[in-house]
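Undergrad: Sequence first, predicted model second:
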Amino acid sequence: MAQEAPWHIASKKVSAARSSQGRIMFSGCSLRYKLGDQLALKGVTFSIRPEERVGIVGRTGSGKSSLLQALLRVVELESGSISIDGIDLRKVGLHGLRRSISVVSQTAALLEGTMRSNIDPFGEHTDAEIDVAIRSCQLGELGADKWIEGGGRNLSTGQQQLVSICRAVLRRKDILVLDEATASVDEQTEQIISAVINREFKHSTVLIIAHRLQAITECSRILVMDDGRLVEQGPPSFLATRNGHYARLLRAAAAAGASPEA
């Protein structure tokens, strides 16, 4: 089996002055999951400014989640490069890279143990910091000592996802990626998550990979993926008025008479 890239490279860190952290650049990125497969990304190029909130949309198989796989180097690029704050990610140890980015996916990763051990598994934060994070995510009724069963079986789906958000709030990284994070929760929980992101991550770069178009309406810019390519980008209000991919997604959702979905 092909060996994964080095876990640590002492000479390189994904870090910089606060005013410049969180700048992401994809340059001509192509990716395939295994030899013989078709390319999942095809020469994708874009940049994201520090503290910008960007939504990534597209139909199933368009390449949305492949962007995250490439960013975290779960799958290595076939060609092109990705940088954070000007540092080529190929020159960064995987441990440092993945520790520098918070990811909240559709399915919460919860282990059997206390709330404290789930949101701070390495014991890096004080009780006071943990308490503040829990309350900020409206989980105060559970508390740091709440026992969580494996997979969060004793929590509602909304509470499971809020624990994942709480973990990200506690880590407070300069880049946050939400990968279909609100796809399985009710409207009330989605509103809570949106409020937490607006309040706690206003100085972070936020990428929202979404199937439901409703989840990205507050983004300053939308990236539209199709067949592994970036086919359109711009403010949602602008893209909605053009006869392009994003407008067609909106019309298709409206015609279906359901919540807007990509």
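TA: Good, I have the coordinates.
Undergrad: drop to CA atoms for contacts and neighbour counts, all remaining ones
TA: Fine.
Undergrad: Now residue 22: which helix or strand?
TA: In the assignment (DSSP states H and E), residue 22 maps to no helix and no strand.
Undergrad: Tell me, how many residues neighbour it?
TA: Other residues near residue 22 come to 29 when the count uses other Cα atoms under 10 Å.
Undergrad: Check residue 87 too.
TA: The burial metric for residue 87, expressed as a neighbour count using other Cα under 10 Å, is 18.
Undergrad: And for the one 5 residues further on?
TA: The burial metric for residue 92, expressed as a neighbour count using other Cα under 10 Å, is 22.
Undergrad: let's bring in a second one:
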Amino acid sequence: MPESIKRSPVFEQLESLLSGLPTIRACNKSHAFINRMYSKIDDHARCVWHLWLFNRWLGIRFALLGAVFTLIVASFAVYSPGVSASLAGLALSFSLEFTQSVFWVLRRYADVEMDMNSLERISEFCAIPTEPSDGKVPPAHWPSSGQIEIRDLMVGYSADSPPVLRGVSFACDSGSRVGIVGRTGAGKSSLTLALFRFLEARSGSIFIGGLDISTLALRELRERIAIIPQHPVLWLGTIRSNLDPFGAYDDTQLKDALERVHLSELVTPMDASSEDGEAYASGSPIPSHSCTLSMQVSESGLNLSLGQRQLVCLARALLSQPKILIMDEATSAVDMDTDAIVQRSIRSELKNCTLIVIAHKLSTVIDLDKIVVLEAGQVVEMGAPKELWEKGGMFSEMVKQSGERNLLEKLT
């Protein structure tokens, strides 16, 4: 196996170890990961050893072949009566150079062949099917309302895999608040991917604001709908650049967005561009009272807690005032009290926004207008929380099995 192929797992393992070092130490698995790293290094060293062993093997045989070739040329020069001494010396010198040239040509050819692994990988990436960029551009005011209608939607992750959504149908009125619940594997996140056309529908359709999203340009579709994902996405920069990457809002609006998600403690008179602020970007925990909009955010926001990252993403979504907002476990890493405050803020600030909440915590969706219960990719129940509770179906069973049963029963 080429040495370059065995080199990649070593770097991949090192990167994984560096990013997951606290978890590895907490689980006391350092010895297991050290042994795994040693195994990958041994595999790479074994390939390097055989590579240079083959080079030496090739060098010895070429040296023997060159000696035989030089002997033949010398014999021909000695036994040919018409060859002068100067011509014989020239022939011998060229014979020696010819042997070395052939050897290095073969060495370079082998090196190029091994280095072509990188080109092979690039070619494989280039052959991956890309998302279609065509489609019609919706009107500038679309979606003027947050009405969503899903009709007999069937979605799968690949052409040869079974569908994960099987004939899902329901509608969301403009400005309504809809919760999507279900057990693990029911198809909640798959429905989110289908709304953004990360998964194309095998059959059925999704209408947003009266338009079939399968006919729209992907960029236009994804720019008009806001989402707060379960795993928050932050990038290297400042709090300001993460909230407003295109510079469309002023500082007053940014601070107001932070206050609405109850991260106003990030806004203080202290200048986070100072030396202390730079130190926080290296990955150390951030004191909540010493951060401003100019505070540096490290790669992937690792110098913020997971809950803070989710709240920053929530503030970024609130800035755009979308007509449709999808929350996929957006507050899963936030404590119960903060979650309740944030939920009230969302409901008060986005009154004309259609809110779709995908959650495992039933307390997050118990006060919404409608609950859609998914099971095995199908809609098994749909209605108001109180109606589903009194009906005694799957939603009622989920409430009874929840650790928040007493609270949920009071809210319903």
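TA: Alright, I've got the coordinates. On a predicted model such as this, the values are computed, not experimentally measured, just so you know.
Undergrad: Residue 50 of structure 1 maps to what in structure 2?
TA: With TM-score structural alignment defining the correspondence, residue 50 of structure 1 maps onto residue 174 in structure 2.
Undergrad: ok, residue 305 of structure 2 to residue 360 of structure 2 distance?
TA: 21 Å (Cα to Cα, to the nearest Å).
Undergrad: Those two: which is more packed in?
TA: Using other Cα under 10 Å, the more surrounded residue of residue 305 of structure 2 and residue 360 is residue 360, with 18 against 14.
Undergrad: what's the counterpart of the more buried one in structure 1?
TA: In structure 1, the position corresponding to residue 360 of structure 2 is occupied by residue 211, as judged by TM-score structural alignment.
Undergrad: do residue 389 of structure 2 as well
TA: Matched across to structure 1, residue 389 of structure 2 falls on residue 240, judged by TM-score structural alignment.
Undergrad: nearest residue to that match other than its sequence neighbours?
TA: Beyond its immediate neighbours in the sequence, the residue positioned closest to residue 240 of structure 1 (Cα to Cα, 6 or more residues apart in numbering) is residue 247, lying 4.7 Å away.
Undergrad: tell me what the one helix or strand that neighbour maps to is packed against?
TA: If you go by DSSP H and E, residue 247 of structure 1 is part of helix 245-256. Helices and strands touching helix 245-256 of structure 1, as assessed by 3 or more Cα pairs under 8 Å, 6 or more residues apart in numbering; DSSP states H and E, comprise strand 229-234, helix 236-241.
Undergrad: quick revisit: does the match of residue 360 of structure 2 touch residue 180 like I think?
TA: Yes. With contact defined as Cα atoms under 8 Å, residue 211 of structure 1 reaches residue 180; the gap is 6.5 Å.
Undergrad: hmm, back to that, what about the match of residue 50 of structure 1, how many residues nearby?
TA: Residue 174 of structure 2: 19 surrounding residues under other Cα under 10 Å.
Undergrad: show me the contacts for it.
TA: If a contact means Cα atoms under 8 Å, 6 or more residues apart in numbering, then residue 174 of structure 2 has 145-148, 352-354 as its contacts.
Undergrad: again, only this time at 10 Å
TA: Residues in contact with residue 174 of structure 2, defined by Cα atoms under 10 Å, 6 or more residues apart in numbering, are 144-148, 208-209, 323-324, 352-355.
Undergrad: How about the secondary structure of it?
TA: In the three-state summary, residue 174 of structure 2 is assigned as coil, counting by DSSP: H, G, I helix; E, B strand; the rest coil.
Undergrad: Check the one 5 residues further on too.
TA: For residue 179 of structure 2, the secondary-structure state derived from three-state DSSP is strand.
Undergrad: That one: what's it in contact with?
TA: Residue 179 of structure 2 makes contact with 326-327, 355-359, 362, 364-373, 382-385 under the criterion Cα under 10 Å, 6+ apart.
Undergrad: quick one: which of the residues you listed sit in helices?
TA: When helices are assigned by DSSP state H, the members of those inside them are 362, 364-365, 385.
Undergrad: Perfect, I'm done here.
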